[in-house]
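Peer 1: I'd like to go over a predicted model; first the sequence, then the structure.
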Amino acid sequence: MFLSFLYVIYFLLAVAVVLRIFSHRSSRGTALAWLLLVILVPAIGALMYLLIGERRLGRTWMQRAINLQPQVVRWARGIPATDVVASGSLSSAAESISRLATGLTGLPVMAGHRLRLLADSEAVIRSLLADINAARRSVHLEFYIWSPGGFVEDLVSALVGAAQRGVSCRALMDSLGSRPFFRSAAIERLRDAGVEVVEILPVNPLRALFVRLDLRDHRKIAVIDRGVAYTGSMNIADPRFFKQDAGVGEWVDAMVRIEGPAAWALEAVSLSLTALQTGHDFAPPEPPILSLTDNCRVQIFPSGPQTSTRHIEELLLTAIYSARREIVLTTPYFVPSETLFTALRSAATRGVAVTLIVPERIDSRLVRYASDAYNDDLLAAGITLLRFRDGLLHTKSMVIDEQITIFGTVNLDLRSFELNFEVSLIAYDQRFSAEVRELQRQYEARSQALELEHWRARPLWRRLLENAIQVMSPLL
């Protein structure tokens, strides 16, 4: 009798969650993965769906996002025409990408930039410390991970020094990604010095009842005096110490230093997230008057879970389909959507040389298996698949025909497409694209190519495991 009662409860629970899944329009793969999980293990599947099955930012956040949208649109429309690149002055491929990006975010292509690629963590921190120490008016930082130890102590000291000499300093930190930092003495040093610390998307058991806790702020942004900015893949973490117990070696990152109007545009993007978290109005200062430093044309492209569509995926698809000769991508995590996967294979089939560089070892075994499930089809389509052997390659970059570069925080996985706040720099510049392409060649030299015949010789159990986990990849 009791067993029959449990069966009825299990059945009703499964039906209730299935109806809930059907009440939301999601991608076919995601819906099927949830249905499979709920049917196979109703109790666990239902609990997981209630916790992480929907992009729930919470009623307060979503209302703030609705109120914020017209404020951001008004601000974007007020960008001085002197900073905006005239329509029609780009190549046809760049024009299609830029129009889509502007249509999705409202942010135009901007001119008058100098870009400097910083190809390792030491160069990044050295440059960032110099800019913070020279700051006269403001320092605005937003990073997913702040991890105490190593050169991070020097960065904290630089921020404290800047605040003490009257510079306005603000530091945004993701609550989950920076959890150890919030427990360290460094956080009190910053607050005591007058640095405004904003904890993004706080994590606690009570919030789990109302919001999805794995929606995270994955951005990496630094803006100094509203004229110099940084973005890319590096967190505020010393790779000599960060996650050394994961067995993947040092994390290998790259950042770009930007001089020009995109700096205050990046600050405005970060201030919009500050407004979402704090409830304050979105009120970035008036754009400063900056002297033209160079002629690089760039576009800032923010994305996040507050939108109903996967903006960054649309951008990447447009870039892939615009390629005529070559596409080179680097990403630590490759678990693509079916549409992105099809776009890459289609590019290779039509004669575009497609190269994908991923780390040999990553810090998630499940993601590794899910990623490996795509290797056979990638190699069969003629895509060159390289595995970086000198650490966890964390740089996220895409270079199209050595003319256009998308560079920033976005991994080629559904988490970056759907769940994280991300930011990308689109550079319509041949010189910068050549620099990033040269960095990619350096990664290639430290990588090993995966051969189709060798890959197909792997054990059957491995193939079955990869495909089984890949089916559930929308849930990763």
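Peer 2: Sure thing, it's come through.
Peer 1: drop to CA atoms for contacts and neighbour counts, all remaining ones
Peer 2: Will do.
Peer 1: for the stretch 201-350 of the chain, what spans make up the strands?
Peer 2: Taking DSSP state E, counting those that start in this stretch to define them, one finds strands in the stretch 201-350 of the chain at 216-217, 220-224, 228-232, 251-252, 255-259, 296-303, 326-330, 334-335.
Peer 1: between the third one and strand 220-224, what angle do the directions make?
Peer 2: For the pair strand 228-232 and strand 220-224, the angle between their directions (axes from the mean of the first three to the mean of the last three Cα atoms, to 10 degrees) equals 170 degrees.
Peer 1: now tell me what touches strand 228-232 from outside.
Peer 2: 220-223, 253-260, 262-264, 266, 395-396, 407-409, 424-425 (Cα atoms under 8 Å, 6 or more residues apart in numbering).
Peer 1: next up, a structure to set beside the first:
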Amino acid sequence: MIALFISLTTWQIILIINYALVIVAAGTLLLKNSNPTKTLTYLIVLMVLPLVGLIVYYLFGQEYRKQKLFRRKHILNQSTIKKYNEELKLDDELLSEIEEDFLEGKVKLIKLLNSCKDAPLTSCNTIEVIRNGENTVPRIVEDISKASQFIHLEYYILKDDETGLDIINALCERAENGIEVKLSYDYVGSSLSNATLDRMTASGVEYNPFMPVYFPKFTSKLNYRDHRKIAIIDGQIGYLGGVNLSNTYYNGRNPRYWRDTHVRIEGQAVGSLQMHFFMTWDFVTEEKFQIERFHFPKCEIDTQTAIQIAASGPDTDWANIMEAIFTAINLAEDYVYITTPYFIPNDEMLTALEVAAKSGVDVRIIVPEISDSKIAQYASASYFERVLEAGVKIFLYTKGFVHAKTMVVDGVFSTIGTSNMDYRSFNINFEINALVYNKDNAATMVSHFNEDLKECKQIDFKEWKNRGIRQKIKESAMRLFAPLL
């Protein structure tokens, strides 16, 4: 037996090991009882493509949400978090008032996320929609400079260019004055020099990269990344949205016009942002720490704006953001206005959009005419014909690149956050959105949407259907990579 093994070629040995691992992977796949089409696809890839199939399955076929790779129990079990969530529980009377005043029959949205412990509905809030990075970053810097207790940031992209240094300088100044400063940044998305890291260390800024990897430039799309953009100041002020911290997102420092949306929140919803930050911090630090009550200060806001913070990713039990968007579209009666830089929807979202449009709902989607990724642009275009035929209206943003991730429904519900309308946001990356149940905020979102429509051209279905065969082939080929983009 040993002699036979020695006589085999290296390639034969590799194949034997490969198919031994394939059998284990195939058994694991079958026991998951996942979608039959998805399961069959991975089984074929595993069997037909030696080594490559295993790599593809390892990178994309595993369900980390179910494996609980990203722990959160330590944070959710802390008494401070439990007490905070208890304080936010609304009685039936107040929930009825919110339904009557704001939701017009769409209370299912609240109930959907209220079933999740880490997405409580908050009622005492104010929210401000901020247009573009050049308006967002200075506001964050201003609030950081006034911090008296702590500053917590979690960002996908942080670079030490002019825009990033605006933030870093403010963080260092506050840390040097004894303020608690914690920073989590995605290792792949961000780029910080050793000099900048040394300076933050010397200033007292605590920082941790999220999931460091080797050769990050070559693996930016192959990993579970922290795509969130969160800033929390003193537990009173919170920011989230599409604006990252680099010159790319700041018009005047970027040669290409960049259209984005961010929100500034004051009130109870900031505590939800704080809770999700701590879950990430717990993961990146790999050491237990105690959350203090001052991280969740008493809310001083009297304004009634109902907000839920929905987070999703491998650290959540359910695809919360996708489920909320899906439910909102299904409940729509008049209109659904969506802005997204990447339109690569899964089957559930496609069905929801098509059914809404065919039911007479005015469904409009703004996407960039020219994407920052050719592959993503062709993949997105491959979905247009089907939704256009169902009655969905597609508008191409021509002024520059639209990076906002927003949706507004029937003048009562809106969502602003980090989640794109694509596979990665719904199933892979760490994302976070604000779900807002407020007519005034919805009116603001509609106003911004209509303003953006002035910089768009609408796709004509007949013309699009008759586009060239080469274009269609490119789109179909790139669509194969949709789950990876």
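Peer 2: Ah, there it is. Fair warning: this is a prediction, and the values are worked out from it, not measured in the lab.
Peer 1: ok, back up a step: would CSV of the strands of the stretch 201-350 of the first structure with distance to residue 107 of the first structure and mean neighbour count be doable?
Peer 2: Shown next, in CSV, are the strands of the stretch 201-350 of the first structure (distance: least, Cα to Cα, whole Å; neighbours: other Cα atoms under 10 Å):
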stretch, distance to residue 107 of the first structure, mean neighbour count
strand 216-217, 20, 25
strand 220-224, 17, 27
strand 228-232, 17, 26
strand 251-252, 30, 22
strand 255-259, 17, 24
strand 296-303, 7, 24
strand 326-330, 24, 23
strand 334-335, 28, 24
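Peer 1: what span of the second structure is stretch 408-426 of the first structure aligned with?
Peer 2: Taken onto the second structure by TM-score structural alignment, stretch 408-426 of the first structure occupies residues 417-435 there.
Peer 1: for that stretch, measure first residue to last.
Peer 2: Distance across stretch 417-435 of the second structure, first residue to last, is 9 Å (Cα to Cα, to the nearest Å).
Peer 1: could you do stretch 96-105 of the second structure as well?
Peer 2: For stretch 96-105 of the second structure, the separation between the terminal residues is 10 Å (Cα to Cα).
Peer 1: quick one on the thing from earlier: out of the strands of the stretch 201-350 of the first structure, the one nearest residue 103 of the first structure is which?
Peer 2: strand 296-303 (10.8 Å; Cα to Cα).
Peer 1: what angle do strand 255-259 and the closest one make with each other?
Peer 2: Relative orientation of strand 296-303 of the first structure and strand 255-259, computed by the same axes, to 10 degrees: 120 degrees.
Peer 1: can you name the residues of the second structure that strand 296-303 of the first structure overlays?
Peer 2: Mapping strand 296-303 of the first structure onto the second structure (TM-score structural alignment) gives residues 305-312.
Peer 1: post-alignment, the matching stretch versus the first structure, mean distance?
Peer 2: Mean deviation of stretch 305-312 of the second structure from its aligned counterpart in the first structure after superposition (mean Cα distance after the TM-score superposition for the first structure): 1.3 Å.
Peer 1: show me the contact partners of that stretch.
Peer 2: Outside stretch 305-312 of the second structure, the residues that touch it by Cα under 8 Å, 6+ apart are 98, 110, 113, 119-127, 269, 272-273, 276, 318-321, 426, 429-438.
Peer 1: repeat the analysis, applying 6 Å as the threshold.
Peer 2: Defining contact as Cα atoms under 6 Å, 6 or more residues apart in numbering, one finds that stretch 305-312 of the second structure is touched by 119, 121-125, 319-321, 430-438.
Peer 1: ok, longest helix in the first structure?
Peer 2: Longest helix in the first structure, counting residues (DSSP state H): helix 2-22.
Peer 1: on average, how far is the helix or strand just after it from the matching bit in the second structure?
Peer 2: Scanning forward in sequence from helix 2-22 of the first structure by DSSP states H and E, the next helix or strand is helix 28-40. Here helix 28-40 of the first structure, set against the second structure after superposition, deviates by a mean of 4.2 Å using mean Cα distance after the TM-score superposition for the first structure.
Peer 1: over in the second structure, find the residue span the next helix or strand after helix 28-40 of the first structure aligns onto.
Peer 2: Following helix 28-40 of the first structure in sequence order, the next helix or strand is helix 42-52 (DSSP H and E). Matched against the second structure by TM-score structural alignment, helix 42-52 of the first structure falls on residues 50-60.
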